[in-house]
Structures are given as structure tokens and as C-alpha cells.
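# from the sequence below, what's the structure:
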Amino acid sequence: MSTPDYLKVSDSEVLSNSWGTLTRHRIEYRRRDGDWQEQVREVYDRGHGATCLLYDPERNCVLLTRQFRLPVWAAGRDPMLIEAPAGLLEGAHPEDRMRAELIEETGFEVSDLEHLFDAFSSPGSVTEYVAFFRGTYHLKDKVAEGGGKETEGEDIEVMHVPLDQALEMIRSGEIMDAKTIILLQELALRRLTG
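Sure thing, here's the model as predicted:
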């Protein structure tokens, strides 16, 4: 990617290269008034991801997961986070990776996934963008146990939640994950506008 004319990178230093890469950048940024301003920013890179909300129209349910999230605990919240299935791309095509994650996390295999959009959730400090998908599932689509991979530290509970209850769980604070909220609201809007 080329550097735009309003940005000069003075220095970049890798602070950590373990689970992801944390880099401190010293930059000069040309503001809208034409003045140059020096800034120091830290950027975390762990790769890009995909997420998917599966909906069962016969039962009016969505397929969600619940799992432990250490950063949520560190922020002082209940670390057992309710989420739409998701995973890192790790070099795979987003739809292919999402299909594998659905089987791994939930045990469900679906025939059709629709790519909705890509979005950044924390662009002030994290490079990750997430590919958002939706799909339809039925109980007969279960092909594996699900629950995630123990070797990756996963211990995932699969939840079949009525859509209206899931929307209420956003309002009550039971669902706090941004990607899940976006997907649930997209489904609710789609159903309203038919």
C-alpha cells in the first residue's frame, strides 16, 4: 500500500510479536488546515476475521455461542461473552474460513452464506477488519459436536436463542459483543423492511 501525501512515517518499532504484533509508530500527519502534527500511535495486528449469524426461520432462532474472553474480564465485565460464531482468517478466503469455524464452534454446516460487508470495529488501534456473513440453519444441519478446539483453548457453549430474546439481550446488556449486535440488528432491520 502506498503512503498518502498527508502522512510521513518517522519511525516504527515492534514492541511485541507474540500472539499478535504491537508496533509503535511515530508519524507526521498533515492536518486539514495544512499544518503538520507529530503523533505517536500503537497499532495491534492479529490478522483479519470473519463472523456469521445463522438464523432458523422455522423456529425464529439465531445460533450464538458463549465463551470465556480474558480481555472482557480485564475490563471488569462478565467474561462469559455471548457472540456470533467468528474466527481469524489465517490466510483463508473469508467464506471458506467461516464455514470451517461454524462446524468447529457450533457443529452446523450450511449450504448458503451471504457476505454482507466488511467492517473495522476498533480502527483507532487495531488493524483487524471482519467479514460479516449471514446464513440460514436448521437442526438437521448439525454434522459435528461443535464446542471449539480444546488445543486452541476453546470451550464454547452453543445457544439457540429466539430472535426477540436475543434483541432484548442487547438492551439488557447480556450481549455486549459489537459484531454480534451489528448482525442481530441487521437481521431485525431486514425482517422489518422485508
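
# for the rest of this, base every contact and every neighbour count on C-alpha atoms.
Will do.

# biggest helix in this protein by residues?
helix 178-193 (DSSP state H).

# and the contacts of that one?
Residues outside helix 178-193 that contact it (CA atoms under 8 Å, 6 or more residues apart in numbering) are 51-53, 83-84, 121, 132, 134, 163, 166-167, 170, 175.

# compare with the first, here's sequence two:
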Amino acid sequence: MTASPDKFPPIPAHPLYEPVSSETVFQQRFALQKVRFRYRRFDGALSGELTWELWRRGRGVTILPYDPWSDRVALIEQFRLPALAAGLDPVLIECPAGLLEPREDSEVAAIRETQEETGLAPDLLAPIGNFMIMQGGCDEIVHFHAARVRLPEPGVGESLGLVSENENTRLLVAEAEQAFAWVAENRIKNAPTAMCLLWLQVHRERLRREWTV
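This next block holds a predicted model:
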């Protein structure tokens, strides 16, 4: 099999990492890389040789649209095949999210993804943090942002999403307290969404002061 050129950056050199070999075993939208390596243990010795499959997804962004005037959040519902494979309801409640283009700023991507998936136009962003979601087998780092928006009535909006990607999302507007309750009840099955809402629970009063001036 002739491999196509890699579309992801090489694993950087590091004092704790000793590479043995690497090959791209699958590559379409994302690549699956098979890496053989050793690493420096905490006692200073080298580990035995390991073989890991590494899913190369790159950088992502997730956004929590928040209306500080009405104290409501905008979430989306969409069909997720992996959720069905895991035995869950395949329609998940999530924050808008997406992947960054090469060298794209996360704030630019945050505004774009919010508009595509909710139809809303953020006019202000607040960084939440950068996190790995599947560090046991994927290199994706996700940039989390809160976004100031003006939310419509009623609570459930029209179907949206990027037609070219067969994406179909539905806007779900909820009171902040209701969304916090969904996290507490484990109704939110998507980890980034739960993290964003827990962050908002801590910072909500500050945002309401700063974003309504």
C-alpha cells in the first residue's frame, strides 16, 4: 500500500520520548498512526517498547453561547453515531463545536462554528481553557470559549448545520439553572459541554456584570 503524504505534524522530540518507528496505517479525513516507542519512567529507566495507535485529529474548538441579559444558554441537539454504538440515545445535547483549519485562530473558528450550528452571531468571547479529551489515544486539543449572544424565543429553534457536510443541528435554548441541572442529572453525556456548563456555573455572576455594561 502506498501511503499518502501525512497531513499532520510529526511528534516533537522530548527527553522523555524515545521513538522506534512510526507509520500511517489509515488516512482519510483523519489519520491513524501506529507508533512504536519507549519512554523515560519516573525512576529514570527506559520503559519496555510500546506500540500505540494514535488518532491524529489536530485542534478543535467548543463554544458555550451565553446570553447574560436573560441568563440563558444556547445548546444544540444532533445525531451522533458513536453514541448509538455506545448504547446511548444517539441525539446528544452539546455545545457548538468543530475543527480548526490549519493555523486558524481558535476565536475565528469559535465564531464560525457558532454561526453554522446555531445561527447566532457572538459579539464577545471569553476563553475557558485548552483541554485534551481523549489523551489515551488521540492528539486533539480543544479550545473552549464562552460566547456572548442575544438569544431568541422560544426555547427550541430551527434545524441548522452545514449542508455540504450533511450536518443537521437543532438549537436548544435553556435557562442557565436548567442546564446546570441537566449536568447534575447526567443528562448531558458530552464531556466538553458539561465542562463548559460547570465553568459557567462558577463564572456566571462575573460574566453578567462584565457583559451587560
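
# thinking again about what came up before, any of the contacts of helix 178-193 of structure 1 buried? List them.
Among the contacts of helix 178-193 of structure 1, those scoring as buried are Thr51, Cys52, Leu53, Glu83, Ala84, Phe132, Arg134, Leu163, Ala166, Leu167, Ile170, Ile175 (criterion: 16 or more other CA atoms under 10 Å).

# out of those residues, which is nearest to Asp5 of structure 1?
Nearest to Asp5 of structure 1 out of those is Phe132 (CA to CA; 31.5 Å).

# thinking again about what came up before, okay, and which of the contacts of helix 178-193 of structure 1 map to strands?
The strands, defined by DSSP state E, take in Thr51, Cys52, Leu53, Glu83, Phe132, Arg134 from those.

# need the buried ones among the contacts of helix 178-193 of structure 1 in CSV (columns: distance to Ser125 of structure 1).
Converted to CSV, these look like this (distance: CA to CA, whole Å):
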residue, distance to Ser125 of structure 1
Thr51, 20
Cys52, 24
Leu53, 26
Glu83, 22
Ala84, 23
Phe132, 20
Arg134, 27
Leu163, 32
Ala166, 29
Leu167, 29
Ile170, 25
Ile175, 23
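
# tell me the one of the residues you listed nearest Gly34 of structure 1?
Phe132 (37.0 Å).

# the longest strand along structure 2 against structure 1, how far on average?
Longest strand of structure 2, by residue count under DSSP E: strand 17-27. Mean deviation of strand 17-27 of structure 2 relative to structure 1 after superposition (mean CA distance after the TM-score superposition for structure 1): 1.0 Å.

# quick one: that strand aligns where in structure 1?
Counting by TM-score structural alignment, strand 17-27 of structure 2 lines up with residues 7-17 of structure 1.

# may I see the buried residues of that stretch?
Of the residues in stretch 7-17 of structure 1, none is buried (16+ other CA under 10 Å).

# and what of stretch 204-213 of structure 2?
The neighbour-count check on stretch 204-213 of structure 2 (16+ other CA under 10 Å) flags Arg204, Leu207, Arg208 as buried.

# so how far is it off the chain centroid?
24 Å (CA atoms, centre = their mean, to the nearest Å).

# cool, and stretch 68-77 of structure 2?
In terms of CA atoms, centre = their mean, the centre of stretch 68-77 of structure 2 is found 18 Å from the chain centre.

# which residue range of structure 1 does that stretch align onto?
Per TM-score structural alignment, the counterpart of stretch 68-77 of structure 2 in structure 1 is residues 57-66.

# need the contact list for the residue nearest the centre of structure 2.
The structure's structure 2 has its C-alpha centroid closest to Thr62; by CA atoms, centre = their mean the separation is 4.4 Å. Contact partners of Thr62 of structure 2, counting by CA under 8 Å, 6+ apart, are Cys95, Pro96, Ala97, Gly98, Ala110, Val142, His143, Phe144, His145, Pro192.

# would you confirm that the fifth one contacts Val142?
What that stands for is Ala110 of structure 2. No. Contact criterion CA atoms under 8 Å: Ala110 of structure 2 and Val142 do not qualify, at 11.0 Å.

# more neighbours, those two?
Regarding Ala110 of structure 2 and Val142, a neighbour count based on other CA atoms under 10 Å identifies Ala110 as having more, with 28 against 22.

# what residue in structure 1 is paired with that one?
Aligned by TM-score structural alignment, Ala110 of structure 2 pairs with Met98 of structure 1.

# can you tell me the helix or strand for that match?
Applying DSSP states H and E as the criterion places Met98 of structure 1 in helix 94-106.

# mean deviation of that helix from structure 2?
Per aligned residue, helix 94-106 of structure 1 averages 0.8 Å (mean CA distance after the TM-score superposition for structure 1).

# how close does the aligned partner of Ala191 of structure 2 in structure 1 sit to Ser18 of structure 1?
Counting by TM-score structural alignment, Ala191 of structure 2 corresponds to Ala178 in structure 1. Distance, Ala178 of structure 1 to Ser18 of structure 1, using CA to CA, to the nearest Å: 25 Å.

# so which of those two has more stuff around it?
Ranked by neighbour count (other CA under 10 Å), Ala178 of structure 1 and Ser18 place Ala178 first, with 14 against 8.

# much appreciated, bye for now.
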